[in-house]
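Asker: Provided below for reference: sequence and predicted model.
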Amino acid sequence: AKRMIEEVSRVGGNAIKFQAYKAETLASRFSPAYWDTRKEPTRSQFELFKKHDKFWKKEFEELADYCKTYKIDFLATPFDMESVDFLDPLMNSFKIASADITNKPLLEKIASKEKPVLLSTGASTMGEIRRAIELLKRHGAGDITLLHCVLNYPTRWEDANLWRIVRLSENFPGHRIGYSDHTSSDSMMEVLPLAWMLGAEVIEKHYTWNKNLPGNDHYHAMDFKDLKQLVEKFKRLEKMMGSGVDYLESESVARKYARRSLVATRNIRKGEIIRRTDITSKRPGTGVSPWKIESIVGRTAKKNIQEDEILTEDSVEC
């Protein structure tokens, strides 16, 4: 766990999140598996969680302190009332798992801490999400960020359903939208950047220091190499997005020389009235813009103008 904190911090991650649960309070002994048993052969949720529920209050306090050393935010998803209480002083916000969006007592408990909430919305209807938001607000929760999520491990890329990010934005204006991703890390890093471009302001992804470790999460998680590549890609994309300024300084030369000016089609003597057939438009754009052609027709030439000469404001009478 400490190694992962070090790696995520080193590559530029903003936060690292763990899960705080005990098998006895999370799953019945008769709860069947819902994951790919070819990757994780354990057939019972209780048995799987029992194998991994080794961290509790003391360990999470130690990890929270370790995160401070590496200047990275500590988070942990609580799955019961006890973990809500001991995690509260360690975190600035709470994360709620998709599967607990209907767990009214847990939502009320978390909301009572009056902190911001990250709410995963996997396998939920818009009505269930709205109901959870209203409950959280009613019981004191701070700002609520909604995370699009597909509750399937791993998620096939064609099931990522990223357009739901846009739907969440439309249905819940005023709430930040993010994406909790369970797709296998792809070499092109397409899924997460696309989610970001669709409006996901928070990105959550499983992380491991070794994808070959046994278990249900490691094989579809990101490792250090993946995360480093993703952070670099986000930085490039952020630069590509720009600020939306009308045009860039790098376009100034082209703006001047690739645009057109009014140009004489014949030799025009000083004092002649300029007719429409006397002028056309050609590059560069250093003279009178062709946008002003109507105002130039009918004016008097102030000087002799050669054929193909660019007209300027000094070429004609006002």
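Answerer: Arrived safely. Worth saying up front: this structure is predicted, and the values here are computed from it rather than measured.

Asker: contacts and neighbour counts: CA atoms only from here.
Answerer: Noted.

Asker: could you say which helix or strand contains the residue positioned nearest the centre of the chain?
Answerer: With distances taken as Cα atoms, centre = their mean, the chain has W196 as the residue nearest its mean C-alpha position (2.5 Å). Taking DSSP states H and E as the criterion, W196 maps to helix 191-197.

Asker: Quick one: residues contacting the nearest residue to S93 once chain neighbours are set aside.
Answerer: Nearest-residue entry for S93: P116, 4.8 Å, with adjacent residues in sequence omitted and distances by Cα to Cα, 6 or more residues apart in numbering. With contacts defined as Cα atoms under 8 Å, 6 or more residues apart in numbering, P116 is in contact with N92, S93, F94, A141, G142, D143, I144, T145.

Asker: Return the residues in contact with the last one.
Answerer: Shown in contact with T145 (Cα under 8 Å, 6+ apart): P116, V117, L118, L119, H175, R176, I177, G178.

Asker: Quick check: the second one vs L63, distance?
Answerer: Computed with Cα to Cα, to the nearest Å, the distance linking V117 and L63 is 20 Å.

Asker: next helix or strand past the one helix or strand A64 maps to?
Answerer: Taking DSSP H and E as the criterion, A64 maps to helix 57-69. Scanning the chain past helix 57-69 towards its C-terminal end, the next helix or strand to appear is strand 73-78 (assignment: DSSP H and E).

Asker: structure B:
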Amino acid sequence: MQIYITPEKKISQFCKPYIIAEIGANHNGDMKLARKLISEASKCGCDAVKFQSWTLTSVDSEACFQECGTEKEIQKIKDQVKKYSLNQSQHKELKKICQEFNVDFCSTPFSFDEVDMLAELDVPFFKVASGDLTYLQLIGYMAEKRKPMVVSTGMAKLSEIEAAIETIRSKGNNDIILLHCVSLYPPEASEVNLKTIPYLNETFGVPCGFSDHSIGIHMPLASIALGASVIEKHFTLDHNMEGWDHAVSATPEEMTQIVQYSNEIQIAIGHKSKTLSPREVEMRSGFHRSIVASTPLTAGTILKEKHFAFKRPGTGIKPVEAKYLVGRKLKCDIKFDFPITWNDIN
């Protein structure tokens, strides 16, 4: 199955992986920093950059904030949420910047109004956050926009994933991509469970990818070998920057490696068969062995196994064919260490 994100880019495990640089809130409320992140993601070869579209009131209730600690601590978090949120004008500006750097602009909406705003901006797909997998009302509203749906599955039970898929399909939208995700920042290696990727693909029959929160580049690269057709990785300029996700993000150097190596791995996966490349065929004669004389042999010699040695190159009689030479008579002399050919025997 393949899904077109844009007329030029399609999602399939047989195609170049679609790489999303998850900027999220790593712009820290600074549009100059956001521009720099987009520019660097483009240089890395990423297909898309993704932001998050929320406000102080579109996700967390006041009761949720009250669980964050003291009044001072609560106010600090509210100030951060307000600072890191993006208004409609900023969304439009970010899309223009993405067009300037030839990278797809997308964002995760957390409310109906934000879905409408992103639809007006003609994002190539809608992203469902792991935390909203059970928010079927919002998922259904996104699906009605008839754009591909990229659905993260962190914290989800299989039945919840199935319900989300059924909701999307009930709206006449069959363009669904699941992202295996572990909603820990970062997860331990034992918690990543990359075999979930082919399992989700086999279970639901849709393209699958990996939304990664691990440290380093090895987990997303490993996911390609297990069939991931989309990689989403948080992106930063510096792990030590102030903010929520910089520590678990990829730097430009790391993202460049993810893009480069994931493309190479996808090509190297190949197909389920045992075939030889033309270059490997050329190597056969040089590295395989042939039957050569283990001692100088004279015409009339009745060949025995003791007369044989097996050495490179493999241009003569194969070692497995030695039994067909035993008992045969030589028609000519054979020098030591030279091949015995079918023309040399009666």
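Answerer: That came through fine. Small disclaimer: the values here were computed from a predicted structure and weren't measured.

Asker: Just give the number of residues close to the aligned residue in structure 1 for V320 of structure 2.
Answerer: In structure 1, the residue paired with V320 of structure 2 is W291, using TM-score structural alignment. For W291 of structure 1, the count of nearby residues is 11 (other Cα atoms under 10 Å).

Asker: Doesn't W291 of structure 1 lie inside a helix?
Answerer: Yes. With DSSP: H, G, I helix; E, B strand; the rest coil as the criterion, W291 of structure 1 is part of a helix.

Asker: on that earlier part again, buried subset of the contacts of T145 of structure 1?
Answerer: Under a neighbour-count criterion of 16 or more other Cα atoms under 10 Å, the subset of the contacts of T145 of structure 1 counted as buried comprises P116, V117, L118, L119, R176, I177, G178.

Asker: so what corresponds to the fourth one in structure 2?
Answerer: Right, L119 of structure 1. That one, L119 of structure 1, aligns with V151 by TM-score structural alignment.

Asker: Contacts for the one helix or strand that match maps to next, please.
Answerer: In this structure, V151 of structure 2 is located in strand 149-152 according to DSSP H and E. Strand 149-152 of structure 2 is contacted by residues 125-130, 133, 142-143, 175-181, 211 when judged by Cα under 8 Å, 6+ apart.

Asker: one more time with 10 Å, if that's ok
Answerer: Taking contacts as Cα atoms under 10 Å, 6 or more residues apart in numbering, the residues outside strand 149-152 of structure 2 that touch it are 3, 5, 108, 124-133, 139, 142-143, 161, 164-165, 168, 173-183, 207-211, 230, 232.

Asker: mean offset of it relative to structure 1 (after superposition)
Answerer: Compared with structure 1 after fitting, strand 149-152 of structure 2 has a mean deviation of 0.5 Å; criterion: mean Cα distance after the TM-score superposition for structure 1.

Asker: what about Y4 of structure 2, which SS state?
Answerer: Under the three-state scheme (three-state DSSP), the conformation of Y4 of structure 2 reads as strand.

Asker: Setting aside sequence neighbours, what's the nearest residue to it?
Answerer: Using Cα to Cα, 6+ apart and skipping the chain neighbours, the partner closest in space to Y4 of structure 2 is K10 (4.0 Å).

Asker: Trace the one you found over to structure 1, please.
Answerer: Under the alignment (TM-score structural alignment), K10 of structure 2 maps onto nothing in structure 1.

Asker: neighbours of E120 of structure 2, just the number please.
Answerer: Here the neighbour count serves as a burial measure; for E120 of structure 2 (other Cα under 10 Å) it reads 10.

Asker: Can you name the residues that contact the residue lying farthest from the centre of structure 2?
Answerer: Relative to the mean C-alpha coordinate of structure 2, counting by Cα atoms, centre = their mean, the farthest residue is G300 (65.3 Å). Each residue near G300 of structure 2 by Cα under 10 Å, 6+ apart is listed here: R328, K329, L330, K331, C332, D333, I345, N346.
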